[in-house]
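Student: Let's see this in three dimensions:
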Amino acid sequence: MGSSSGQSSGSYDLSFKILLIGDSGAGKSSLLVSLISASAEDLAPTIGVDFKIKFLTVGGKRLKLTIWDTVYDVTRRETFTNLSTVWAKEVELYSTNRDCVKMLVGNKVDRDSERAVSREEGMDLAKDLGCMFLECSAKTRKKRGAML
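Tutor: All right, here's what the predicted structure looks like:
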């Protein structure tokens, strides 16, 4: 069901839950694997829900990230459209923490010639939803951020 980043699960100072939501095939699992390991492999679509755990140290504090895999694909407009019509509403409906930090992530920027959603559109939606914004490629580990 879940797996660890390979570090000892001993004690930690802070724990965070990270939810990756979006359409099937948008690259959520690939982003997750890219974060947890140095690998950037092509994965089959996830059936159901999976999660992974990563431990890291920031500013002398040991953090535990629980990252759930239940993002939009910059090459598929419908995954972007569904963020505002489906997924953002789900987060608002089921979130138990109204102060949670939200980030809109556009994946697959390594396929720029196939792009169907512009960076500006992503930034505009992130602003409308009150989210931070990041574009990346789980495959190449390239990222371009904009904190809104």
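
Student: from here on, contacts and neighbour counts on C-alpha atoms
Tutor: Fine.

Student: Quick one: the helices in this structure, in order.
Tutor: 28-36, 77-82, 88-94, 119-129 (DSSP state H).

Student: Just tell me which of these ends up closest to residue 4.
Tutor: With respect to residue 4, and counting by Cα to Cα, the nearest of those is helix 28-36 at 8.1 Å.

Student: and the closest one, what does it pack onto?
Tutor: strand 50-58, strand 61-69 (3 or more Cα pairs under 8 Å, 6 or more residues apart in numbering; DSSP states H and E).

Student: another one to check against the first:
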Amino acid sequence: MAGQRQGGGGEQSPPLLVKIVMAGESCVGKTSIVRRYTDPGSPPAGAPTSSYLATIGIDFKVKAVTFNDTRVKLQIWDTAGQERFHTLSTSYFRGAQGFVLVYDITNLDSFQSITSWMRDIHEKAGDEVDVILLGNKCDKESERVVPKQKGEKLAWEHGIPFFETSAKDNVNIEEAFSVLTKYILEKNSCLLYDLDVVALNESKKRTCCAF
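Tutor: Below you'll find the model as predicted:
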């Protein structure tokens, strides 16, 4: 696991910047999930998540977290799900370390589109990025059309974590982002270790050549 890296004089290194992108069809609750995570006081208790307007184009929020002594700044991009914004939305997939892929448990079409969104993620961001799948609006159990087992099976087929969430009732939002951040940092810790080894070897070479 990555730890804090100290600079000269014991100063802390700057936070690790991590780009996370929300993906999924329109009106599945991506914006509500982001707002609930980055600002736990919003929406007010009991406020319907549908009161949020559909994202027009792109928006992003920033949340600073500390994970196992590693300071991280999460830059969470909220993309529009409407077809007319698809090219714009997927253009922001490049350079992302993680994706939160969302469907609405009361909307079968949003679930059936997940495979297409996964394909977009792999095409634009590569096969090594970390993805989690969220079945949102689990507070609307009486309106459910996508069984939880279907979400679990789809996630298993893609080898990614799965959560059923509710932005309205704040169910599994924090847990989902924590798992995604953990996986991203595990990969990043290997990268940081490799860079430290290279730097150490270069330092040794310069020291040897000085004599």
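
Student: sorry, back to before: can you say which of the helices of structure 1 is packed in most?
Tutor: helix 28-36 (a mean of 22; mean count of other Cα atoms under 10 Å).

Student: what's it aligned against in structure 2?
Tutor: Aligning helix 28-36 of structure 1 against structure 2 (TM-score structural alignment) gives residues 30-38.

Student: and that stretch, how far from structure 1 on average?
Tutor: By mean Cα distance after the TM-score superposition for structure 1, the fitted stretch 30-38 of structure 2 averages 0.2 Å away from its aligned residues in structure 1.

Student: Can you name the residues in contact with that stretch?
Tutor: For stretch 30-38 of structure 2, the external contacting residues (Cα atoms under 8 Å, 6 or more residues apart in numbering) are 22-24, 42-43, 49, 52, 54-55, 61-63, 76, 78, 102, 166-168, 170, 173-174.

Student: Show me which of these are buried.
Tutor: Among these, those scoring as buried are 22-24, 42-43, 49, 54-55, 62, 76, 78, 102, 166-168, 170, 173 (criterion: 16 or more other Cα atoms under 10 Å).

Student: Nearest the geometric middle of structure 1, what residue?
Tutor: residue 20 (4.4 Å; Cα atoms, centre = their mean).

Student: could you show me where the strands are in structure 2, in order?
Tutor: 16-23, 58-67, 70-79, 98-104, 130-136, 162-164 (DSSP state E).

Student: The shortest one packs against which elements?
Tutor: Meaning strand 162-164 of structure 2. strand 130-136, helix 148-158.

Student: what's the average per-residue distance for it once overlaid on structure 1?
Tutor: Strand 162-164 of structure 2 sits 0.8 Å off on average (mean Cα distance after the TM-score superposition for structure 1).

Student: In structure 1, which residues correspond to that strand?
Tutor: By TM-score structural alignment, strand 162-164 of structure 2 lines up with residues 133-135 in structure 1.

Student: how about that stretch: buried residues?
Tutor: 133-135.

Student: Now render those residues as TSV, adding distance to residue 89 of structure 1.
Tutor: TSV is the format used below for the buried residues of stretch 133-135 of structure 1 (distance: Cα to Cα, whole Å):
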residue	distance to residue 89 of structure 1
133	18
134	20
135	21
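
Student: Please identify which of the residues you listed is nearest to residue 103 of structure 1.
Tutor: Of the buried residues of stretch 133-135 of structure 1, the one sitting nearest to residue 103 of structure 1 (Cα to Cα) turns out to be residue 133, at 5.5 Å.

Student: Go ahead and confirm that closest one touches residue 124.
Tutor: No: contact between residue 133 of structure 1 and residue 124 fails when scored by Cα atoms under 8 Å: they sit 9.3 Å apart.

Student: Can you lay out the helices and strands packed on strand 162-164 of structure 2 as JSON lines showing distance to residue 108 of structure 2?
Tutor: JSON lines is the format used below for those (distance: least, Cα to Cα, whole Å):
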{"stretch": "strand 130-136", "distance to residue 108 of structure 2": "11"}
{"stretch": "helix 148-158", "distance to residue 108 of structure 2": "11"}
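
Student: thought residue 140 of structure 2 was touching residue 106?
Tutor: Yes: under the criterion of Cα under 8 Å, residue 140 of structure 2 makes contact with residue 106 at 7.4 Å.
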